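Asker: Sequence and predicted structure, then a few things I'm wondering about:
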Amino acid sequence: MPLYRPPRIAASEITPRDVYLSRRHFLGTAAAGLALAGTGSAFAAPLKAAPSAYKVDDKPTSKQDVTTYNNFYEFGTGKSDPARYSGDFKPRPWTVEIGGMVAKPTTIDMETILKEIPMEERVYRMRCVEAWSMVIPWIGFPLSALLDRVEPLGSAKYVAFETVIRPKEMPGQSGFFQPLDWPYVEGLRLDEARHPLTILATGLYGETLPNQNGAPLRLVVPWKYGFKGIKSIVKITLTDKEPPTTWNKMASQEYGFYANVNPAVDHPRWSQATERRIGEANGLFGGARLNTLPFNGYADDVAGLYAGMDLKKFY
């Protein structure tokens, strides 16, 4: 059995952003003039997407920061680990199994998804529970487009997600000491999953999603904290019961099932009232501090989902 790692080690420290790049794991992108990981992700491949009405006025975070400052424990617990150690991960070929309480369970491959489901570019604010944030131009499609294909039954109330287990390609899943219990699992209520803001991302900045950002398919729910955004998804299950989620299992007093961005509900070990915008240098810690917005600024769109709920209890 994997050993338990206390959550204070997993989430309480912000790793410095100085990244030591290995030639084995990185390739150049001439257009951007950056050195980024992705030997197995076809990162430089352009990904076609239609413009979307879902944009924000905030300045996008640089592609370098978005692709080198990540949480993806399957490749290591440091912020630079995913970019450094994900080069051997192979996101093709790839299939996703969709089942549970559905009329038409199926297994679909990424080529079919990219060919048959229209892609959009959506610029979203993204907020991490560690009180840092980014603005990312994702490429993806509404999760509802995939759910419609399998026809959820009336008894379905939740959507559960599961990530891949490949310890030979994901060094964070190998070795004696394990920071988490694999596979990483997450979940949403069905109405959250079907909300038009909820997408499955296949790329960012006009290009194929790099390994360190969750290739080839990851969940993006912009009004929730980042740990809800499960990466490298291989299984989606419709169920009538609230599914277990990785960080809630690890430390339920710190990481709730809903994980809605809420400046009025602090993490037990730090305030969530402000956030540090990555890449916007200002002050001692190298990031502009901003007031955290309820639901990460998407309250007009999603607050109605939680009408009548005690958001301090259902955090």
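Answerer: Sure thing, it's come through. As the structure is a prediction and not an experimental result, all values here were calculated from the model.
Asker: From here on, just use CA atoms for contacts and neighbour counts.
Answerer: OK.
Asker: Compute the distance between the residue sitting nearest the centre point of the chain and residue 251, please.
Answerer: For the chain, the residue nearest the mean C-alpha position is residue 229 (2.7 Å; C-alpha atoms, centre = their mean). Plainly put, residue 229 is 17 Å away from residue 251 if you go by C-alpha to C-alpha, to the nearest Å.
Asker: and if you look at residue 50?
Answerer: 40 Å.
Asker: what does residue 171 give?
Answerer: Counting by C-alpha to C-alpha - residue 171 and residue 251 are separated by 23 Å.
Asker: give me the number of residues near the residue nearest to residue 137 when sequence neighbours are not counted?
Answerer: Using C-alpha to C-alpha, 6 or more residues apart in numbering and skipping residues adjacent in sequence, the residue nearest residue 137 is residue 123, 4.1 Å away. Residues contacting residue 123 under the criterion other C-alpha atoms under 10 Å number 24.
Asker: Equivalent analysis for the one 4 residues further on, please.
Answerer: Residues contacting residue 127 under the criterion other C-alpha under 10 Å number 26.
Asker: cool, and residue 217?
Answerer: Residues near residue 217, counting by other C-alpha under 10 Å: 27.
Asker: Does it touch residue 233 like I think?
Answerer: Yes - the pair residue 217 / residue 233 is scored as a contact, 5.8 Å apart, by C-alpha atoms under 8 Å.
Asker: Please enumerate the helices of the stretch 51-200 of the chain.
Answerer: Remark: helices assigned in the stretch 51-200 of the chain by DSSP state H, counting those that start in this stretch are 63-68, 81-85, 110-116, 143-150, 190-194.
Asker: Select, out of these, the one closest to residue 101.
Answerer: helix 143-150 (9.2 Å; C-alpha to C-alpha).
Asker: other SSEs contacting that closest one?
Answerer: With contacts taken as 3 or more C-alpha pairs under 8 Å, 6 or more residues apart in numbering; DSSP states H and E, helix 143-150 sits against helix 190-194.
Asker: any idea how far the helix it packs on is from the chain center?
Answerer: 16 Å (C-alpha atoms, centre = their mean, to the nearest Å).
Asker: Likewise for stretch 85-92?
Answerer: With C-alpha atoms, centre = their mean as the basis, stretch 85-92 stands 17 Å off its chain's centre.
Asker: Which positions within it qualify as buried?
Answerer: Neighbour-count burial for stretch 85-92 flags 85-91 (criterion: 16 or more other C-alpha atoms under 10 Å).
Asker: a markdown table for these, including distance to residue 78?
Answerer: As requested, the buried residues of stretch 85-92 are arranged in a markdown table below (distance: C-alpha to C-alpha, whole Å):
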| residue | distance to residue 78 |
| --- | --- |
| 85 | 11 |
| 86 | 13 |
| 87 | 16 |
| 88 | 18 |
| 89 | 18 |
| 90 | 21 |
| 91 | 22 |
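Asker: before we go on, here's another structure to hold up against the first:
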Amino acid sequence: MLIKSRESWMLSENDVTDKDIYLNRRSFMKMSGAAALAGTIASHAQAVDRDIAGYKKDPSSLSSELTSYEAVTGYNNFYEFGMGKDDPAKYAHKLTTDPWTVKVSGLAEKTGTYALEDLIDFKAVEERIYRLRCVEAWSMVVPWIGIPLKDIIKKLEPKSEARYVAFKTLKRKSEMRGLRWPVLDWPYQEGLRLDEAMNPLTLMAVGLYGDLLPNQNGAPLRLVVPWKYGFKSIKSVVNIDFTRREPMTSWKRSAPREYGFYSNVNPEVDHPRWSQSTERRIGEWGRRDTLMFNGYEEQVAEMYTGMDLKKYF
């Protein structure tokens, strides 16, 4: 008999909410469509402790390692809303996220423009909660809600010649004040090699902490690639493009000496202006050693066998 074991980085919803809230959430997560899901979550908002009921009751549990909701949603990089870490939380509420469509293009059989609820199987989301470490100039541990990107890719049926998948963020000047400044060549663009995109750790997230994604965290749809630096995890995705050649990314175009296509977390590769051998965890005073592939070496290292990770940084 085959017994499926849960990976260490996956949580059940029981690990994130009290049982009563969990059971209610299971019932409304089965409703079809993002709009219905959003409306029901909003109606239950007061029933959910923003620190998530249960975390503080058992400090020895895995959930005690999670970064607080306030830090996850209040300290962000999302330059479309400003360069300050608190700018996204201040200004992203202006972003309209419903309705939302995603254009699928390039080397795939099922290209076209998809409504969010047609691209994401929200029924499959109900038990998919992932406790993942994410690293930028700091690190956080976030309970993401979403589905593996590979599930979406399989649905879109990439052609045999497709080797990469590229993404674009929404560009809407009327609602994204940061687009006034040429910090980057807008819209924001990112990409992955197809095998990276198909790794079970690569997520398309629609929520966190038992709720839909806040706008400042990339609502309504964002990528999460936990073994790479945070800027790879593109927010508010509106385009998925399958390509034969390595796609250009925003930070590589802006500063190719500093930001490579792969951007794997690697303590042995320093940024030209600072060391990356240590990191700061939000909520901690000191610094800790940076782990190769952000601690997910067992799950992802095989994809880079034989590559010079200092050259392909």
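Answerer: Everything's here; your move. For clarity, every value in this text was computed on a predicted model and none was experimentally measured.
Asker: Select, out of the helices of the stretch 51-200 of the first structure, the one closest to residue 278 of the first structure.
Answerer: Closest to residue 278 of the first structure of the helices of the stretch 51-200 of the first structure, according to C-alpha to C-alpha: helix 63-68, at 7.3 Å.
Asker: Where does that closest one end up in the second structure?
Answerer: Helix 63-68 of the first structure lines up with residues 69-74 of the second structure when matched by TM-score structural alignment.
Asker: what sits up against the matching stretch?
Answerer: Residues from elsewhere that reach stretch 69-74 of the second structure, judged by C-alpha atoms under 8 Å, 6 or more residues apart in numbering: 50-51, 85-86, 88-89, 140, 142, 209, 214, 216-217, 282.
Asker: mean per-residue distance, that stretch to the first structure?
Answerer: Mean deviation of stretch 69-74 of the second structure relative to the first structure after superposition (mean C-alpha distance after the TM-score superposition for the first structure): 0.2 Å.
Asker: Please say which position in the first structure residue 214 of the second structure maps to.
Answerer: Counting by TM-score structural alignment, the partner of residue 214 of the second structure is residue 210.
Asker: these two touch, right, its match and residue 46?
Answerer: No - if you go by C-alpha under 8 Å, residue 210 of the first structure and residue 46 don't touch, sitting 11.7 Å apart.
Asker: returning to that earlier point: so for residue 171 and residue 251 of the first structure, which sits in the more crowded spot?
Answerer: residue 171 (19 against 13).
Asker: Can you tell me what that one aligns to in the second structure?
Answerer: Checking TM-score structural alignment: residue 171 of the first structure goes with residue 177.
Asker: how close does the residue nearest to its match when sequence neighbours are not counted sit to residue 71 of the second structure?
Answerer: Computed as C-alpha to C-alpha, 6+ apart, the closest residue to residue 177 of the second structure that is not its neighbour in sequence is residue 81, at 5.2 Å. Distance, residue 81 of the second structure to residue 71 of the second structure, by C-alpha to C-alpha: 17 Å.
Asker: higher neighbour count, these two?
Answerer: Shown here are residue 81 of the second structure and residue 71; by other C-alpha under 10 Å, residue 81 has more neighbours (26 against 12).
Asker: Show the contacting residues for the more buried one.
Answerer: 87-88, 91-92, 176-179.
Asker: Can you tell me the number of residues neighbouring residue 204 of the first structure?
Answerer: 24.
Asker: Provide a list of residues in contact with the nearest residue to it once chain neighbours are set aside.
Answerer: Nearest residue to residue 204 of the first structure, sequence neighbours excluded (C-alpha to C-alpha, 6+ apart): residue 138, at 4.3 Å. Each residue near residue 138 of the first structure by C-alpha under 8 Å, 6+ apart is listed here: 121-124, 201-206.
Asker: What is the aligned counterpart of residue 226 of the second structure in the first structure?
Answerer: Using TM-score structural alignment, residue 226 of the second structure pairs with residue 222 in the first structure.
Asker: meant to ask about residue 159 of the second structure
Answerer: Looks like residue 159 of the second structure aligns to residue 153 there (TM-score structural alignment).
Asker: Was I right to think that match contacts residue 102?
Answerer: Yes - with contact defined as C-alpha under 8 Å, residue 153 of the first structure counts as touching residue 102 (5.1 Å).
Asker: Could you measure from residue 137 of the second structure over to residue 238 of the second structure?
Answerer: According to C-alpha to C-alpha, residue 137 of the second structure and residue 238 of the second structure sit 26 Å apart.
Asker: When these two are compared, which one has more neighbours?
Answerer: Taking neighbours as other C-alpha under 10 Å, residue 137 of the second structure and residue 238 compare with residue 238 leading, 21 against 13.
Asker: Distance of the more buried one relative to residue 37 of the second structure?
Answerer: 20 Å.
Asker: Same question for residue 47 of the second structure.
Answerer: As judged by C-alpha to C-alpha, residue 47 of the second structure and residue 37 of the second structure stand 16 Å apart.
Asker: cool, and residue 192 of the second structure?
Answerer: 29 Å.
Asker: Repeat that for residue 196 of the second structure.
Answerer: Relative to residue 37 of the second structure, and taking C-alpha to C-alpha, residue 196 of the second structure is found at 29 Å.
Asker: now residue 242 of the second structure
Answerer: Counting by C-alpha to C-alpha - residue 242 of the second structure and residue 37 of the second structure are separated by 29 Å.
Asker: So the two - more neighbours on which side?
Answerer: residue 242 (28 against 18).
Asker: List the residues that contact that one.
Answerer: Contacts of residue 242 of the second structure (C-alpha under 8 Å, 6+ apart): 105-108, 158, 162-166.
Asker: Now which residue in the first structure aligns to it?
Answerer: In the first structure, the residue matched to residue 242 of the second structure (TM-score structural alignment) is residue 238.
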